[in-house]
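K.L.:
sharing a model prediction with you, sequence too.
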Amino acid sequence: MSPHRVFERLLELPEVVGTWHFTDKESKGTQVDVPLATAIHAWISGETVPDLARAWLPGVPAEWALEQTVRNISSGFEHALSRVTSALINLVNTSPLMAPATPRLNTHTAWYIRHGVDIEHALALLTSGIISRCLAHSVGRRAAQRTDRSEPGC
């Protein structure tokens, strides 16, 4: 997705190494490449975890694929990658080399990765006590559509 492969480069940092790793079998399995940028896009777009497991590991037994998907989402997205992404965004956005008029990176990006959403409304729901990512996506998108069309509330 990204010609600069920023997320892949972040995976090389010592604090992130090993948090994104898939194999085809539980015991002595061969490593399976699951492209990180594509996986992030699918995760934040609201795909369910079982659907992600099937898409990321199509030739792997369903239980093993699901177990790895959950582990990688937890260690990769919800922890390590969201944290280093946040730090990177902060460093870039506060750099003294940036001209005042230069556009800044979206400060919500790390939160989107952590929570698996791609819209502020859904993020607000998830950080306010809603625990269903599916519900947050659905309600968040409807709220964003209403906001975009400037419809009055009920």
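P.N.:
Yep, it's here. Residues are numbered from 1 along each chain as shown.
K.L.:
going forward, measure contacts between C-alpha atoms and count neighbours the same way
P.N.:
Noted.
K.L.:
elements contacting the longest helix along the chain?
P.N.:
Counting by DSSP state H, the longest helix found in the chain is helix 133-148. With contacts taken as 3 or more Cα pairs under 8 Å, 6 or more residues apart in numbering; DSSP states H and E, helix 133-148 sits against helix 120-126.
K.L.:
contacts for the helix it packs on next, please.
P.N.:
Under the contact criterion Cα atoms under 8 Å, 6 or more residues apart in numbering, helix 120-126 has outside partners 108, 111-112, 115, 117, 132-133, 136-141, 143-144.
K.L.:
putting a second one here so we can go through both:
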Amino acid sequence: MIQDFLLKYLAATFVVVLIIEPFFAGHLRPDSSILGRAEMFSNLRYHIGVVIPLFLALGTLSISSRRVNRLSGYADRIHELMLISRELSADDKKASLQKAGSMNYLTEANFVEFSRVKVVTPTGNVLVKDLSLRVESGSNLLITGFFLENIVIYIFTFF
């Protein structure tokens, strides 16, 4: 916002003052005839009409570069998520083959339990190395903060 104001308006105003100065006090000052004044205003309007759009275009370019940088960050994050998704699907295929070979059975219970679960942020920071949690049916549990999102992801992943 400030950069936009400085580049578009403040710089354009400064340049307009620089353009106007030779017409009113410098060597481009017209003679006292009507034709001289008309020629001065015509030249003045032309120069200002060229400079103002130039600075407006520079301001637009600066805003566009910030938008492109932000979009590049989004594209990097999407690419990272796609890679992680491919890794997880490959891990799921391996896990399903292992489950089929080891004859694991899924049982129903009246509780939700995590045993020795590692909680990691998307950036790779380990929040909890060894989480064991058991919540019986009918009991209440309050989880707040960023940890809540990871717990919910684990619950929906496994159940």
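P.N.:
Looks like it arrived, so ask away. The shown structure was predicted, so the numbers you read here are calculated from the model rather than taken from an experiment.
K.L.:
TM between them?
P.N.:
For these two chains in superposition, a TM-score of 0.22 is obtained (TM-score structural alignment, normalised by the length of the first structure); 52 aligned residues with a Cα RMSD of 4.3 Å.
K.L.:
for the longest helix of the first structure, buried residues please.
P.N.:
R133, A136, H137, G140, R141, A143 (16 or more other Cα atoms under 10 Å).
K.L.:
tell me how far the spatially closest residue to I52 of the second structure that is not a sequence neighbour lies from F158 of the second structure.
P.N.:
Of all residues beyond its chain neighbours, the one nearest I52 of the second structure is A12 (5.7 Å), with distances taken as Cα to Cα, 6 or more residues apart in numbering. From A12 of the second structure over to F158 of the second structure the distance is 61 Å, taken as Cα to Cα, to the nearest Å.
K.L.:
isn't the residue nearest to I52 of the second structure right next to G59, touching?
P.N.:
No - assessed by Cα atoms under 8 Å, A12 of the second structure is found out of contact with G59, at 10.4 Å.
K.L.:
now the helices for the first structure?
P.N.:
Going by DSSP H, the first structure shows helices at 6-10, 36-44, 49-56, 62-72, 82-93, 109-115, 120-126, 133-148.
K.L.:
report the buried residues of the fifth one.
P.N.:
Going by neighbour count (16+ other Cα under 10 Å), the buried part of helix 82-93 of the first structure is S82, R83, V84, T85, S86, I89, N93.
K.L.:
show me which of those residues is closest to D51 of the first structure.
P.N.:
Minimum distance to D51 of the first structure across the buried residues of helix 82-93 of the first structure is 21.6 Å, recorded for S82 (Cα to Cα).
K.L.:
list the contacts of the closest one.
P.N.:
G76, A110, W111, I113, R114.
K.L.:
repeat that with 6 Å
P.N.:
A110, I113, R114 (Cα atoms under 6 Å, 6 or more residues apart in numbering).
K.L.:
of these, just the buried ones, PyMOL syntax please.
P.N.:
The buried residues among the contacts of S82 of the first structure can be selected in PyMOL (16+ other Cα under 10 Å) with this line:
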select buried, resi 110+113+114
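K.L.:
how about CSV for the contacts of S82 of the first structure, with distance to Q68 of the first structure added?
P.N.:
As requested, these are arranged in CSV below (distance: Cα to Cα, whole Å):
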residue, distance to Q68 of the first structure
A110, 22
I113, 17
R114, 17
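K.L.:
which of the contacts of S82 of the first structure sits closest to L36 of the first structure?
P.N.:
L36 of the first structure lies nearest to I113 out of the contacts of S82 of the first structure, by Cα to Cα, at 11.4 Å.
K.L.:
about what we covered before: in what helix or strand does the residue nearest to I52 of the second structure lie?
P.N.:
Assessed by DSSP states H and E, A12 of the second structure sits inside helix 11-24.
K.L.:
mind listing what's buried along that helix?
P.N.:
A11, A12, T13, V15, V16, I19, I20, F23.
K.L.:
which non-adjacent residue is nearest the fifth one?
P.N.:
Going back to what we said before, that points to V16 of the second structure. I48 (6.2 Å).
K.L.:
what's the angle from the helix or strand hosting the one you found to helix 11-24?
P.N.:
Assessed by DSSP H and E, I48 of the second structure sits inside helix 34-102. Relative orientation of helix 34-102 of the second structure versus helix 11-24 (axes from the mean of the first three to the mean of the last three Cα atoms, to 10 degrees): 170 degrees.
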